[in-house]
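> Structure for the following, please:
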Amino acid sequence: MPSYALLVEYDGTGLVGWQRQPNGLSVQQVIEEAASHLNAGVAPLATASGRTDAGVHAEGQVVQLAVSAELPPVRLRAALDFHTRPHRIAIRGAAFAAEGWSPRFSAVQRHYRYRVLNRAAKPALEEGRVWHVPLPLDAGAMHAAAQLLLGRHDFSAYRAASCQAESPLRTLERLDVVRVGEEVQILASARSFLHHQVRNLVGTLHEVGLRRRPVEWPRAVLDGRDRRAGGQTAPPQGLTFLRVDFPEPPEWS
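Purely as a prediction, here's the structure:
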């Protein structure tokens, strides 16, 4: 049975996240049910490079599944893209998966972007895609604070209470804060992230941006290893899983 890699884009609004849940519709369920049309009516297991939460979006999620119908990747892509309708989930590319390849364990870097709409007026066109913060944010101070968090640390202060990772140790390779017009964007890269890590980092940097806390405060929170000492968990709609890097990336069709 051939195994395929998929490049997937989705709007997480109204979905319960990547993983199947007892209640609500997940991205995983939509893709597996679409793939059942190519697998003798049986929904195959789809695994992803990252489990996004409810309301979180993706531009370059990578998924693996095996189906009984051996199709060229370009035809598989088109068929799956058709069967995911009417959901806002697009199959952007497909490729044969190499033996032993895994979208989760073969990944060497994952990249996220968090968008904050920083203006007085609420969003209209971008509703559900940004966190609206009407008070002015100091992006320069947020960026300076973010640089103090880079490297390998115990990120207990920035993980969700429900996080199931065995270790809180993570290596944060990038955490940049930039202003792009009316938006403040936070760009984060690491091999792997803890549950809610990016959203908790954003919520804590938000306090610095409002000048309620000094630049050094997020690092003090990190060193204290107490989630209760940090800022809020930023809402999910501003977060997008941008892409995942592999040593030998699939050749998408």
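
> When you work out contacts or count neighbours from here on, use the C-alpha atoms and nothing else.
Will do.

> Now do the strands in the stretch 101-250 of the chain.
109-117, 131-132, 151-154, 169-180, 183-190, 239-245 (DSSP state E, counting those that start in this stretch).

> which residues are contacting the fifth one?
Spelled out, it's strand 183-190. 109-118, 137, 139, 170-179, 198, 202 (CA atoms under 8 Å, 6 or more residues apart in numbering).

> Separate out the buried members of those residues.
109-118, 137, 139, 170-177, 179, 198, 202 (16 or more other CA atoms under 10 Å).

> so what's residue 223 up against?
Counted by CA under 8 Å, 6+ apart, residue 223 has contacts 154, 157.

> Relative to residue 156, how far out is it?
Distance, residue 223 to residue 156, using CA to CA, to the nearest Å: 9 Å.

> Check residue 15 too.
28 Å.

> now swap in residue 39 and tell me
In terms of CA to CA, residue 39 sits 42 Å off from residue 156.

> One more, please, to line up against the first structure:
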Amino acid sequence: MGIEYDGSEFSGWQRLNKRGTPERRHEPTVQAAVEGALSFVAGGPVDVVCAGRTDAGVHASAQVVHFDGPAGREPRSWVLGASSRLPPSVCVRWCVPVTDDFHARFSARARRYRYSILNRPVRPALQRQYLSWERRALDAGAMHRAAQALVGEHDFSAFRTVHCQAPHPRRQLHEIRVIRDGEVVAVEVQANAFLHHMVRNIVGSLLLVGRGEHSESWVGELLAGRDRTVAGPTAPSAGLVFLGPRYPAQWGLPVEVELAEAAP
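Take a look at the predicted model:
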């Protein structure tokens, strides 16, 4: 199942309470909302497994989950039935049957994110929940060139939060691009997996390069130094969108979550 959500009003993806108990006060999660909607359609408890957890305030255009549901329901029934029980900030975009050996997390070969920055002197009014804001001029070209030092398999300790629970800091970053479209500077990044706050920490450092406070070579130096305390600050969550995982074509999923031929 492919799910789209605005994360502004949620405390992240992951359910904070035990299954079947009320959510913590003022801490709604996307997972709890989705499971509640699917359970209504199924007529019984449904637990979902997602491709990648998102933090509070982070959005997703194609989060992928898998679940075991009762036989006999068509994909269209799941899509319409679940969406009718979800808040306006969450919808089910598509649903397809898969074989028992598919796993939303472990079958994925990559994940992709986009971070969007409004670069102008005045803060945004429209689309503000989907944009970070930087009033000082950014050199997107310098940011892009600096970011290329991150491509490949590396120890990303310099861009890992102290709260990260991953067993090791090595990740393979397939691609990173920094592009400007008018007043918006976007950072798009794809890797086999990400550490906690890794994308936002990378963006925070690239912003310092874009503002001219550090040279383009600085990002590579940070990577080699593996010291989070000397890297840039964590960028705000509002600008980050999870574009979704990427799977081999064998699973027959929609093309937006299919692994491109050129990707590792």
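
> returning to that earlier point: need the strands of the stretch 101-250 of the first structure in CSV (columns: distance to residue 27 of the first structure).
Formatted as CSV, the strands of the stretch 101-250 of the first structure follow (distance: least, CA to CA, whole Å):
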stretch, distance to residue 27 of the first structure
strand 109-117, 18
strand 131-132, 22
strand 151-154, 31
strand 169-180, 26
strand 183-190, 23
strand 239-245, 13
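
> so which of these gets nearest residue 96 of the first structure?
strand 239-245 (16.8 Å; CA to CA).

> tilt between the closest one and strand 109-117?
160 degrees (axes from the mean of the first three to the mean of the last three CA atoms, to 10 degrees).

> after superposition, how close is strand 239-245 of the first structure to the second structure?
Mean deviation of strand 239-245 of the first structure relative to the second structure after superposition (mean CA distance after the TM-score superposition for the first structure): 1.0 Å.

> That strand packs against which elements?
Secondary-structure packing of strand 239-245 of the first structure (3 or more CA pairs under 8 Å, 6 or more residues apart in numbering; DSSP states H and E): strand 57-66, strand 109-117.

> TSV please, covering those and showing distance to residue 243 of the first structure.
Below are these laid out as TSV (distance: least, CA to CA, whole Å):
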stretch	distance to residue 243 of the first structure
strand 57-66	4
strand 109-117	5
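
> All the helices of the first structure, residue numbers only.
27-36, 73-83, 139-147, 197-209, 217-224 (DSSP state H).

> deepest of the ones you listed, which one?
helix 197-209 (a mean of 24; mean count of other CA atoms under 10 Å).

> In the second structure, which residue range corresponds to stretch 184-193 of the first structure?
Taking TM-score structural alignment as the measure, the second structure aligns residues 185-194 with stretch 184-193 of the first structure.

> Tell me which residue of the first structure is furthest from the middle?
residue 40 (31.6 Å; CA atoms, centre = their mean).

> counterpart of that one in the second structure?
Using TM-score structural alignment, residue 40 of the first structure pairs with residue 43 in the second structure.

> Now residue 201 of the first structure: closest residue in space that isn't a chain neighbour?
residue 158 (6.3 Å; CA to CA, 6 or more residues apart in numbering).

> Surely the one you found touches residue 205?
No: at 11.5 Å, residue 158 of the first structure does not count as touching residue 205 under the criterion of CA atoms under 8 Å.

> How about residues contacting stretch 104-123 of the first structure?
Under CA under 8 Å, 6+ apart, the answer for stretch 104-123 of the first structure is 47-50, 129-137, 182-192, 202, 238-247.
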